[in-house]
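S.K.: What shape does this take:
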Amino acid sequence: MKLLKNTLGRVAAVSLSMGMLAGTSAWAGPTAQVVWTSEKNPGDGAWFNGPISFPYALSQQASATFTNPTSTSATTISVDPTAQYQTILGIGTSLEESTVFNLARMSAAKRTEVLKKLLDPATGSGMNFLRITLGTSDFTGRTFYTYDDRPYGQTDTSLTYFSIQKDIDYKIVSTLKEALAVNPNLKIFASPWSPPAWMKDNQSLIGGKLLTQYIPVLATYYRKALQAYQAQGIPIYALTVQNEPLYTAPDYPSTSITSDQERQLIIAVRNELNANGLSGVKIWAFDHNFDSAASYVAPVMSDATANAAVDGIAFHDYAGDPSAMTTVHNSYPSKNMLMTERSWWGTAGADRMAQYFRNWSVSYNAWVTMLDSTIKPEQWTGTPGPTMLIQNAYTYDTYWALPEVYLIGQYSKYVQAGAKRISSSYGSSTTVTNVSFLNPDNTIASVIINQTGSNQTFKLVSEGQELLATIPAKTVGTYKWTRQSTGTPTNLLANPSFETGSASSWASEWHNAAVAYKVDTDYPYLGSYKLTLFEVGAYQQLLGQSLSVSNGTYTASVYVRSGGGQNVLRLYAKNYGGAEKTAEIGSGVVTNYTKYTISGIQVTNGTIEIGIWADANANNWAAFDNFELVKN
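M.R.: You can find the predicted model right below:
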């Protein structure tokens, strides 16, 4: 069996129609890169028997050009890059031990080839986000283990026997180093399936419940694991404190952890990390199914200390609907939503990914990357479906790629870390569906999904321009173009989006009881940073920027989100030669970033101060980004 290369179909020209408005000449707008991947026998166990050809695999098509709008009738996908939502963290898969077991049987050259196919942003699918397990999961070729296993009846509360040596011996560590060599921008997060058995009521890695008395030592155990990986040159970006805390499996590592136990554990882990030089590691709560998310996380997030310790909430997709992420997001809008486990097949799977992102997920991770042709190794309770890569069980350097490698690549190769999901029409499963992103390099990536059995013609409409195209049946297309300059006037404010990582240039500051502002990275509107107002007690906070300007008329604006509850929350303009002007944000909840504007500021004295003022109650928060002052 040979890797699919030349068996893939050659490209077909994309169908375009150049249009013109009545009474105007034809006009050529930006040119879009067009890439297609098709499905083939999605989820079919026949893939374990050997490779099957399919027409498109991240296959470049003829480029497509935006034109003036046409009168052609077609499904319309409207893309609005001015309406921006969550910032994308990463898209990828898992390097759980089953995959590592099979990779380790390959020659070094072939293993590098596989990792490049998955992770290389230039030649591969460009995945940049990996999940690993702390100790074994159900997908392993090994005897189940943790990092501090003791004989039955013995404990080790001092963690004297702690060691990740098995992860080294089993090539997990070396494989991750190779992955980082292929893509140095990888982010890696970790999930445990079970604490050591002596911390549980049944004294077993399989099933059972965490004993509350061991929460402090379990927090230390996690910290030591992250430190051990860091010492190996593998930084861990984030940790989920328990995989699927509501499920106790009958025959593989798992642990029941209540919401209250998770609340205590998160606080303990945050304290451990902060005290040991790991304050940058993110903690993600839950890590289980949609249907139980809201009820499970409420007791965790209602605790102010736990809430402050949590960066995001992780989800699996084995029960419930992705809309649960929007429900949870609306309750905790400053927290990231993350899709940490679920593998899908075909164009339906690509559409499910679109639904994750349209419901506020900042990430996507598939689960289990490569089993062999005998569906090994694994110790799950059921029979796994085909993984995105399959290794020949008898000739280890032989493997084949399923369409899913490339279907995920339709996202991961073209949606950059730091991209913003932007407003777009979803479409329809009977025509095409869509999700769109604005990358940090000012390119737009629009993923079009055709789940139907026939070719579909559609229009991409964005900023007054139209791209008319046809996509084949059962195919996903990514259409990527550079957003054209809107010719906006110069922003006169310095550090308007806090991209220095600080509030430099914002020197007009006053507070009462405590400094209630900070610059952070949670859900910025643009770039990597934003300004946040928050304090556990009632507070008053002013922050502004004064500058010299020429006399004339100006407009000031800022994008705002808020949890509501403030007595006063406003954007202000003052010291410009006239009475103070304000844009009142008020006490209501502002779920999505909303632009607040002060217009008609008539400067007569050559100076102006722009800023924000809050008179807030305890635990009120607001986020600000992309301040702007322009001369009309």
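S.K.: contacts and neighbour counts: CA atoms only from here.
M.R.: Will do.
S.K.: Check the spacing between the residue nearest to Ser548 when sequence neighbours are not counted and Ser505 real quick.
M.R.: Nearest residue to Ser548 in three dimensions, chain neighbours excluded: Thr607, at 4.4 Å (CA to CA, 6 or more residues apart in numbering). Thr607 sits 15 Å away from Ser505, going by CA to CA, to the nearest Å.
S.K.: one more to line up against the first:
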Amino acid sequence: MQIMEGSAEDYAHVTQTGFFYTIKRNGKETVIYCGDRWSDFAGNGLGYNQWFPLSFNGSKPYFNSLSSWNLDEKTGDWTVGTDNNYVKNGSFEADRNKIPSNFKPIQEQLLGWKTEIIKGNKISTTDANSPQLNYFNTENDRKEVIGEKSLNITDKVDFTRVITQQISSSPYVILEDGIYTLTARIKNSKGFNELKIYANTGDVDYKFNIETENSSWTSIQIPNIAVKNGKITIGFFADGMANAFCLVDDVTLVKK
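M.R.: Sure, this is the predicted structure:
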């Protein structure tokens, strides 16, 4: 058994392998992956199937993690949907355990995301003072956001933290130049000197400052982000006092 390239950043789009279906058209073959997601464990309904087109470099398969794509049934060709979300693990469901986790496989970081501790307790799989990077949503939370987990930004001491994801073109899916919108759902306390969501396209910074407490889930967005050269960095910056918290869920980056 091997981990298919393209699947590691979000646990095959939060699925376990079900089966594969091959579409044969005009002397070509298009292989479709079907994975099943046990969403009843997440408290938001029964399980359901997720379908994804595979690409191949010779005989080596590549998993295309897409939230939206189109299939031409006559030719077997597929294209990326205009409303595809390019963020990996944007609902933070791919991590099955509390992260950092000392269970096999030992894991310090959330899949698809990098957390940098500038000030505060360091990330550790063995230290009880380590911050927990994901939050387990309550039943009421799950009525507002997707799934059972969200990003957890907090610490027992004063802290400064950056959480980022670099998004770029894959060998088979191009992050096209154009105008994009970055959105997220947040719930946060008071006690932050600075709290923001941001995007960086190399030469331009975009940001949305979260300046007030949001005791219930609230949608925020940064519109009109100009993506160039097939790459962008998105992230969150938090400078907070001890026990201040911000939960983040359902992060999307969609082309306008």
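S.K.: Just give the TM-score of the two.
M.R.: After superposition, the two chains reach a TM-score of 0.54 (TM-score structural alignment, normalised by the length of the second structure), with 153 aligned residues with a CA RMSD of 2.4 Å.
S.K.: hang on, the earlier thing: what's the matching residue for the residue nearest to Ser548 of the first structure over in the second structure?
M.R.: When the second structure is aligned by TM-score structural alignment, Thr607 of the first structure is paired with Lys231.
S.K.: just the strands in the stretch 451-600 of the first structure please.
M.R.: 456-462, 465-471, 475-482, 508-511, 517-520, 530-534, 539-548, 552-562, 568-574, 581-584, 590-603 (DSSP state E, counting those that start in this stretch).
S.K.: I'd like those strands laid out as CSV, including distance to Ala445 of the first structure and mean neighbour count.
M.R.: Formatted as CSV, the strands of the stretch 451-600 of the first structure follow (distance: least, CA to CA, whole Å; neighbours: other CA atoms under 10 Å):
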stretch, distance to Ala445 of the first structure, mean neighbour count
strand 456-462, 11, 21
strand 465-471, 13, 22
strand 475-482, 4, 25
strand 508-511, 39, 14
strand 517-520, 26, 18
strand 530-534, 24, 24
strand 539-548, 35, 19
strand 552-562, 23, 21
strand 568-574, 33, 22
strand 581-584, 34, 18
strand 590-603, 21, 18
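S.K.: can you list those strands in TSV and add distance to Tyr221 of the first structure?
M.R.: Shown next, in TSV, are the strands of the stretch 451-600 of the first structure (distance: least, CA to CA, whole Å):
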stretch	distance to Tyr221 of the first structure
strand 456-462	51
strand 465-471	51
strand 475-482	43
strand 508-511	40
strand 517-520	28
strand 530-534	32
strand 539-548	38
strand 552-562	37
strand 568-574	43
strand 581-584	48
strand 590-603	37
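S.K.: right, and those - which one's nearest Thr305 of the first structure?
M.R.: strand 530-534 (13.3 Å; CA to CA).
S.K.: and Phe627 of the first structure, what does it touch?
M.R.: Contacts for Phe627 of the first structure (CA atoms under 8 Å, 6 or more residues apart in numbering) come out as 493, 496-497, 556-559.
S.K.: that older thread, would you check that the residue nearest to Ser548 of the first structure makes contact with Thr553?
M.R.: No - assessed by CA atoms under 8 Å, Thr607 of the first structure is found out of contact with Thr553, at 12.0 Å.
S.K.: Just give me the match in the second structure for Leu526 of the first structure.
M.R.: Counting by TM-score structural alignment, Leu526 of the first structure lines up with Ile146 in the second structure.
S.K.: Tell me the spacing between that match and Asp249 of the second structure.
M.R.: Taken as CA to CA, the span from Ile146 of the second structure to Asp249 of the second structure is 7 Å.
S.K.: Mutual contacts of these two, please.
M.R.: In terms of CA under 8 Å, 6+ apart, Ile146 of the second structure and Asp249 are both contacted by the residues Ser91.
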